[in-house]
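Student: just to be clear, the model below is a prediction. Sequence and coordinates:
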Amino acid sequence: MPHIRIEVLVDGPLMPRITALAEAAGVTRHMVLPTLGGLGEHGRWRRDEVTGTTAKQLFVAVLPAPRAEALLGALAPLEASHDLLIITSAATIIAQP
């Protein structure tokens, strides 16, 4: 069965909502990674350790295609309204624990 890697760059405070949508879509394994900064449509951003208001996080999961489609469908309404960056790519799992 083909697998899809999904990456979602999101404002930190929204991450619990992303992980809840993932869980509802049947995602059983994922990673949440901190980011240091970047440059986007609205200019430069960086992690603000004091308030965390501009902190972005990266959600990463590798899923069977049907679960990936379910998650992408759940994320679609948030994509524009919350300025999500969603990246998908084909994935091959070499070894599974």
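Tutor: Done, it's in. Numbers count the residues shown, from 1 in each chain.

Student: please count neighbours and contacts with C-alpha atoms only from this point.
Tutor: Noted.

Student: in the longest helix anywhere in the chain, what counts as buried?
Tutor: Secondary structure of the chain per DSSP state H: the longest helix is helix 65-81. Across helix 65-81, burial judged by 16 or more other Cα atoms under 10 Å covers Ala65, Arg67, Ala68, Ala70, Leu71, Leu72, Ala74, Leu75.

Student: another one to put next to it:
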Amino acid sequence: MCGQNVCRREQGTVTVSVIVPAVNEERHVAAAVGSAWDSGADEVIVVDGGSRDRTCQRAVEAGAQVLVSLPGRAIQQNEGAGEATGDVLVFLHADCRLPA
């Protein structure tokens, strides 16, 4: 089973969606989104839980799809997972970065 997944990745058929739950993360979200793209993500979704700053704007500027949901990390993660199209889902905090 693992061997099949490795082969699929080498053939480029496995896709990765990165989901970033965020609330008032204007200062961090663009860097998180950028690190997701730099690491090879096929899709980046920021799920905003009611920010009062420019989190959504910064996420869009960084190239993410933005969803708005009720607050709560689990709610936001589930919302993002429901919209994601990737074979693999990666959940990333807005103040964290993925390696390139």
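Tutor: Now that the structure is in, tell me what you want to look at. Because the structure is a prediction, the values reported are computed rather than measured.

Student: now the TM-score, please.
Tutor: The TM-score (TM-score structural alignment, normalised by the length of structure 1) is 0.35; 58 aligned residues with a Cα RMSD of 4.2 Å.

Student: could you find the closest non-adjacent residue to Trp37 of structure 2?
Tutor: Nearest non-adjacent residue to Trp37 of structure 2, counting by Cα to Cα, 6 or more residues apart in numbering: Val44, 7.4 Å away.

Student: nearest to Glu23 of structure 1 among the buried residues of helix 65-81 of structure 1?
Tutor: Comparing the buried residues of helix 65-81 of structure 1 against Glu23 of structure 1 with Cα to Cα places Leu71 closest, at 8.9 Å.

Student: does that closest one touch Thr19 like I think?
Tutor: No - taking Cα atoms under 8 Å as the definition, Leu71 of structure 1 is not a contact partner of Thr19, at 10.1 Å.

Student: quick one: neighbours of the closest residue to Asp11 of structure 1 other than its chain neighbours, just the number.
Tutor: Nearest non-adjacent residue to Asp11 of structure 1, counting by Cα to Cα, 6+ apart: Lys56, 4.3 Å away. Residues lying near Lys56 of structure 1 (other Cα atoms under 10 Å) number 25.

Student: I'd say Lys56 of structure 1 and Val32 touch.
Tutor: No - Lys56 of structure 1 is not in contact with Val32 according to Cα under 8 Å; the separation is 10.3 Å.

Student: where do the strands of structure 1 begin and end?
Tutor: For structure 1, the strands defined by DSSP state E cover 3-11, 31-34, 37-40, 43-46, 56-64, 85-91.
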